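Enquirer: Make a model of this:
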Amino acid sequence: MYQRPELPELVFTDPDGNAIPYGHRWGVDGPPERTYSRTRHPERFAPLIEVADALIDHLERTYDVDVRYTEGLPEDAPDTVRSAEQGQVRIARAATLLPRHDGCAPLVIAETTFPSIVVAMGAAGEARSPACGCDACDESLEDSAELLERIVLSVVEGRFQERYSWTEGIEITIGGGTAATYSREPRHAADKERVDALKQSQRERHGERWLPWPPRRDDAEGAWEAEAEPLRLWTRQEREAAIEAALERIRRRLRSA
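Expert: The predicted structure follows:
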């Protein structure tokens, strides 16, 4: 079972020496204009790296998945990870997790020098923790850790789904129930590489949903079996073919009698 590492109680102060209550800084009037696109203490997010490492270790021990670690940006990194490198921010290291069943969504979990964690999911899904990181958004370390865990565990539990259509563009759902989040990116605004990757993925999966990751098998020979297809009514042609096959078996028995 996954267990979050203990988060340190970090205290940061403003120019007057007062402790900054991250997550509860702004009232009904909202943040000041000067706080947008500015992050005074990005180091408060550094413990997210330990949370990401704990998640990766949990997935590697629990699920039937291959894990590849790289320093810096992986050569085959998806565009959703490459786009995290902007200005002085770079990918410091990454873990690529490939389930051993084609029906399961792959994951890339990467650490940036911000510091932050970037997650690429499936063919076109992307998320970051913290989601923004600027002072105006006022994200706390604990909320960012919860966000990262929800995203990663939603993928492995089959609660991350993505879909592309000509009319709706890219649609992505993360989580389930009342905690689910839904986003839509119109076709004309979506990145072409992401669209192409998702269309290719849908063709390979024949439009099927992403499945939950299979549990790890201790025996090397053991292979995970996909869930049985749901029962459905036969078509008229299938019924006639089954009847004809049964009649042919009866004829062969009578001829050999």
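
Enquirer: Going by C-alpha atoms from here, please, whenever you check contacts or count neighbours.
Expert: Fine.

Enquirer: Give the full set of residues in contact with L211.
Expert: L211 is in contact with G103, C104, A105, E157, G158, counting by Cα atoms under 8 Å, 6 or more residues apart in numbering.

Enquirer: Tell me how many other residues surround A54.
Expert: With neighbours defined by other Cα atoms under 10 Å, the count for A54 comes to 17.

Enquirer: need the contacts of L211 in CSV with distance to E240 and neighbour count, can you?
Expert: Supplementary listing: the contacts of L211 in CSV, determined by distance: Cα to Cα, whole Å; neighbours: other Cα atoms under 10 Å:
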residue, distance to E240, neighbour count
G103, 32, 17
C104, 36, 22
A105, 38, 27
E157, 40, 16
G158, 37, 18
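
Enquirer: Could you save those residues as a markdown table and add columns showing distance to Y2 and secondary structure?
Expert: As requested, the contacts of L211 are arranged in a markdown table below (distance: Cα to Cα, whole Å; DSSP: H, G, I helix; E, B strand; the rest coil):
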| residue | distance to Y2 | secondary structure |
| --- | --- | --- |
| G103 | 23 | coil |
| C104 | 20 | strand |
| A105 | 19 | coil |
| E157 | 13 | coil |
| G158 | 17 | coil |
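
Enquirer: Identify the farthest-apart pair in these.
Expert: Spanning the widest gap among the contacts of L211 are G103 and E157, at 12.4 Å by Cα to Cα.

Enquirer: Name all residues that make contact with the nearest residue to V119 once chain neighbours are set aside.
Expert: Leaving out its chain neighbours, the residue that sits closest to V119 by Cα to Cα, 6 or more residues apart in numbering is I109, at 4.7 Å. The neighbourhood of I109, defined by Cα under 8 Å, 6+ apart, consists of A52, A94, A95, T96, I117, V118, V119, A120.

Enquirer: compare with the first, here's sequence two:
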Amino acid sequence: MTIELARRRGEASGIDALEWAPRWTDSPDADAYSRVTDPERFRVLQPFVLAVLADLEAEFNVRREPAGTFSGGAAEHVRWSDPVRLVPADAKAAPLTVAFTSFPGVLVRFGEATDVVLPFCGCDACDDLVQHLVEDLRFHVEALVTGGFAEWHDAKGAGHRFAVGAWGTNSSFTPSDDPPTISPFRHDWAPWPLRVTASR
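Expert: I've put the predicted structure just below:
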């Protein structure tokens, strides 16, 4: 799939017809960091992420299953519901788990322990534009399904990397002096297997 097509995943939700204007032309007001105006604008991310899952199911050899327990990471810090997981037929490829947050928004877990919460904050100062969050999620998903996603956790901390050719790379490492709460691991995840269409 080309980057142009990857940037259209989830379009059945109609989200690409929507656009939000920036709140600020200069620095935000001091009290904007503690103010949230119209959080409902983020609810459109929920049907969007469901449409992304449907597109992925049509394109790749995966199975959908209830996620059941969704613990650790960002799941400990947001109220979430209705978790569902896509599991690739190839065990070397990373699963994708999504849940709705009460903000409202979405919590997405890539692989074993890499969480992305959209919106991450939602305050007026951050002024997250939904169209930018949509682009971010499409980028992360494309990295996942094309084998451009890696994650690791060891005594020094936790890190991840998302890479999609000319689209770019996003990486992060969070150092930690605390004793690890999970066993060390490193996953350089494989691409998702494509769904084979039977010939007629």
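
Enquirer: TM-score them against each other, please.
Expert: The TM-score (TM-score structural alignment, normalised by the length of the second structure) is 0.82; 188 aligned residues with a Cα RMSD of 2.4 Å.

Enquirer: which position in the second structure aligns with the residue nearest to V119 of the first structure?
Expert: When the second structure is aligned by TM-score structural alignment, the residue opposite I109 of the first structure is V98.

Enquirer: What of P212 of the first structure?
Expert: Structural alignment places P212 of the first structure opposite P191 in the second structure (criterion: TM-score structural alignment).

Enquirer: Now that its match has come up, it's in contact with V141, right?
Expert: No. Counting by Cα atoms under 8 Å, P191 of the second structure stays clear of V141, with 11.1 Å between them.

Enquirer: of these two, who's got more company?
Expert: Taking neighbours as other Cα under 10 Å, P191 of the second structure and V141 compare with V141 leading, 23 against 20.

Enquirer: A125 of the second structure: what's it in contact with?
Expert: Applying Cα under 8 Å, 6+ apart as the definition, the contact partners of A125 of the second structure turn out to be P28, D29, A32, Y33, R35.

Enquirer: Can you show me the helices along the second structure?
Expert: Secondary structure of the second structure (DSSP state H): helices located at 3-6, 45-59, 130-145.

Enquirer: Out of the ones you listed, which is closest to S13 of the second structure?
Expert: Going through those one by one, with Cα to Cα as the measure, helix 45-59 comes closest at 5.1 Å.

Enquirer: In the second structure, what residue corresponds to I151 of the first structure?
Expert: Using TM-score structural alignment to pair residues, one finds that I151 of the first structure aligns to H140 in the second structure.

Enquirer: contacting residues for its match?
Expert: With contacts defined as Cα under 8 Å, 6+ apart, the neighbours of H140 of the second structure are F162.

Enquirer: count of residues packed around the residue in the first structure that P180 of the second structure lines up against?
Expert: Following TM-score structural alignment, the counterpart assigned to P180 of the second structure within the first structure is K192. For K192 of the first structure, the count of nearby residues is 11 (other Cα under 10 Å).

Enquirer: How about R43 of the second structure?
Expert: R43 of the second structure - counted by other Cα under 10 Å - has 17 other residues nearby.

Enquirer: cool, and F185 of the second structure?
Expert: Applying other Cα under 10 Å, we find 11 residues neighbouring F185 of the second structure.

Enquirer: quick one: it from R195 of the second structure, how far?
Expert: As for F185 of the second structure, its distance to R195 of the second structure is 29 Å (criterion: Cα to Cα, to the nearest Å).

Enquirer: likewise D38 of the second structure?
Expert: For D38 of the second structure, the distance to R195 of the second structure - Cα to Cα - is 40 Å.

Enquirer: neighbour-wise, which of those two wins?
Expert: For D38 of the second structure against R195, the residue with the higher neighbour count under other Cα under 10 Å is R195, and the figures read 14 against 10.

Enquirer: wait, isn't the more buried one in contact with F60?
Expert: Yes. Applying Cα under 8 Å as the test, R195 of the second structure and F60 come out as touching, 4.3 Å apart.

Enquirer: Strands of the stretch 51-200 of the first structure, start to end?
Expert: If DSSP state E, counting those that start in this stretch is used as the criterion, the strands of the stretch 51-200 of the first structure fall at 65-71, 91-99, 107-112, 116-121, 125-129, 160-165, 169-174, 181-185.

Enquirer: Noted, bye for now.
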